Structures are given as C-alpha cells and as structure tokens.
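Enquirer: Sequence first, predicted coordinates after that:
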Amino acid sequence: MSDFKDNLSNMMCLDLYLEARSHTEYENLKLRIQPLNHASPLLGLDLYAASFQAEVELGRRKKDLQDILDFAPGFNNQIDPGIILNTSYDALVLTNLAQKIQWVNKGFSKMTGYTAGFALGKTPRFLQGKDTKEENRNRIRQKLLDKEVFTEIVVNYRKTKEQYKCEITIIPLTDANRNISHFLAIEKEVA
C-alpha cells in the first residue's frame, strides 16, 4: 500500500496510474479503491468553480430583482427581468423624480463604500468630485428631462476618496398614470 501511495502522489490522476499497471496488479488494487460517496458535477475543479461562481452571480441578480420589485411592486411590468438577470452590473440605484435615492442594492455599498442608510435621501451627486466633468453632468440632466433610456460614463468617488469610472444606464419608470416617477440606474465600474 505504501508503494501505491508513493506512486499515486507522483501521478496526475488515478486513471493514469491504474492504466500503467498489469492486469493482475490492477485486479489487486481495484479491491482497495473506495469510490467517493459524492462527486463534483464536473471533473475539473476550475470548471466547477467557474460554474459555481456563475450560479452565485445569477442568484445575486435574482435577489436584486426580487428586492426592487418588493420595494416598488408597481414596477413589476416595467422592469424587464432580463435587463437585471442578463446584464453585468455592480450596483442598482432607484431614485425618485427629484433624483433622491430611494433604494440601493448591496452592490452599491460594495462599489462605493457608502451604506444604504447614508445614501438614502441624497442625490447621486454626492459620489461626484473634482474630476467629474460638467459636460457629463449636463448631458445626464438633459437626458433625464428627455425621459428616455440612456447610458453615460462618469467619474465618481468612493467613500475613501478613490476615483473610479462608472458606466450608468438609466431607465425611467412610470406610475399608474404613465407619468415618470422614478429612475433605475444600473451601474458598473469600468476601466
């Protein structure tokens, strides 16, 4: 058995080790090999880890979608689930018509360093700073007035004062009378 363990530690996998044995040696070893009670869904751990991470990410997105619909059930028919489930993003921010933050997902705190409690009631301008360009601010103001979906990249600042570029897609949401009442921002840090 010692020889088996020593040789096995030098081999890449049990299959290769067993293949190199004679038929008689294989038959003797076969009795000592115990199968696992469970197996990973994939043979390669790196593939399994990537698959697992993708499942975790999808679960996070489903939770974000459910949280926003729980917060504002009137938006059920307005928010295309595919936008949240199939889009890569770091944060979701819901503002009212006055652009005051009403709700943020957990990703917002992770990306900015600010808690949800701190952000609620403020405008997203608190994330801006000296390198946030005025022309970007003006474009965003105009596009909000146009009340159409748009994407813009802005320079924002974390709580630590570290600068980052943020791609923001804004989706206007309407009330029961079809008047715009909120904006949903889908935010992603970009290089």
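Expert: Now that the structure is in, tell me what you want to look at. Residues are numbered from 1 along each chain as shown.
Enquirer: use CA for all of it now, contacts and neighbours both
Expert: Will do.
Enquirer: what's around D146, how many residues?
Expert: Neighbours of D146 under the rule other Cα atoms under 10 Å: 11.
Enquirer: what does Y164 give?
Expert: Around Y164 there are 17 residues (other Cα under 10 Å).
Enquirer: quick check, it in a strand?
Expert: Yes: under DSSP: H, G, I helix; E, B strand; the rest coil, Y164 falls within a strand.
Enquirer: from memory it sits against V155, does it?
Expert: Yes: judged on Cα atoms under 8 Å, Y164 makes contact with V155 at a distance of 5.7 Å.
Enquirer: second one coming, line it up with the first:
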Amino acid sequence: MKPTLNRMKSLDIFINSLSVDDYKEIKSSLVEDDTLHVNMLSFDLHIQNLEAVVKRSTIQNDLELLKRYAENKNWNEDIETILLKNSFEALILTDLNRNILWVNDGFSKMTGYSKEYALHKSPSFLQGKETSEEIRIRIKEKLKENKPFKEIIINHRKDNTSYKCELHVFPLKNNNKTTHFLALERQIA
C-alpha cells in the first residue's frame, strides 16, 4: 500500500506505522467503508467566499460613508442603488468645482495614489499624455449637462503606467440643483 499523504486520515497514518506482523494481527477487525467522506474544514469554506465577503464589506463601508454625506448634503439620489447596480473599483466624490473631497480604498489600489494625495485635487490629475483631448472636452460638456454619463478615458497611475478607465459619473443633487459628483471608476481591458 503506497499512501498519499494528503488523503490519509488518522487511522491510515496509524496503520502505516505498524509492522507487517502487527498489521496482520488487526487486519481482520478493519472494515472497508464505501461512503464518500469529504473533508470540510472551516477555512476551506471561508477561503472560497473570502473575496466576495471582502468585496461586500468594502462596498458596505463605502455605502455607509456616502450615506452620511448624502444625509448631510440632502442629496436626492439613492446612493445605495447607484453602488449596487454599477461595477466599480474606485469611488471619487467631488464638489461642483471638481475638487476631490473623498476617495475610497479602491482608488489607491487602482491608481497608486494615496487618499491624502488625491484630496483637494481635480480628478484630471490622473490624465496624462495618452489622454485624448477630445475625451477631456466631452467629459467637461457632459458634466455641464448634470446628467449621469459613462465615458472611457486613458488615465495614468502614480508609476506613470497608463490604463483604460471606465467612468460612470453621477451628479448629486439637493432640491434638483447639482452640488457634487460621484464617479465610479474601473479599469477595463
């Protein structure tokens, strides 16, 4: 019998430690089990869902913070619906003048810039030589329309590498007057 260690149970290990004579002595008392046994360690179950749990937790944290902003600023938009119905890696909250007031952790992961560095800057600091002037102008025009929009732009990380970024921008309104913008961003292929 050639054992495979990763499939051995305690009894298997014990039996393999016996001498041939000792094994012959107990062999008749051993019963073969035809049932399939599945090893289920709590870690096995947890690790399979860890990414989903972390993502839900992150979205929930972002949502709670944005709900506090929404309450304070009396926004009319349903922030929860916006976050749950749209894919994103990074969130950027700006004032009407496009000064960054808040970014989530995903922003730092995607861009390499710290939250502190991004604050009070315009999101245009992510643009660089590969960013199309035509798209820059189109984004400015769409912001003036005060309607949600999507756009794809070439942004640049802190390490100067470029990436294709899908922006989904939502104007946030108080009494039908835009006061802030929320950008949901994700890197696309």
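Expert: That came through, no problem. Computed from a predicted structure; not experimentally measured.
Enquirer: quick one: the strands in structure 1?
Expert: For structure 1, applying DSSP state E gives strands covering 91-96, 101-104, 150-157, 163-174, 180-190.
Enquirer: residues in contact with the nearest residue to L94 of structure 1 once chain neighbours are set aside?
Expert: Using Cα to Cα, 6 or more residues apart in numbering and skipping the chain neighbours, the partner closest in space to L94 of structure 1 is L184 (4.6 Å). Contacts for L184 of structure 1 (Cα atoms under 8 Å, 6 or more residues apart in numbering) come out as L92, V93, L94, T95, I170, I171, P172, L173.
Enquirer: and if you look at S2 of structure 1?
Expert: By Cα under 8 Å, 6+ apart, S2 of structure 1 lies in contact with nothing.
Enquirer: And for the aligned residue in structure 1 for P3 of structure 2, the neighbour number?
Expert: Using TM-score structural alignment as the criterion, P3 of structure 2 maps onto N7 of structure 1. Using other Cα under 10 Å, the number of residues around N7 of structure 1 comes to 12.
Enquirer: In stretch 172-187 of structure 2, which residues are buried?
Expert: Within stretch 172-187 of structure 2, the residues that count as buried by 16 or more other Cα atoms under 10 Å are L172, K173, T178, T179, H180, F181, L182, A183, L184, E185, R186, Q187.
Enquirer: ugh, wrong one, I meant stretch 45-53 of structure 1
Expert: Per 16+ other Cα under 10 Å, stretch 45-53 of structure 1 contains no buried residues.
Enquirer: before we move on, what about stretch 132-149 of structure 2?
Expert: Buried, per 16+ other Cα under 10 Å, within stretch 132-149 of structure 2: I139, L143, N146.
Enquirer: Out of those, list just those in helices.
Expert: Per DSSP state H, helices hold the following members of those: I139, L143.
Enquirer: which among the buried residues of stretch 132-149 of structure 2 gets closest to R7 of structure 2?
Expert: Among the buried residues of stretch 132-149 of structure 2, I139 lies closest to R7 of structure 2 (Cα to Cα), at 58.4 Å.
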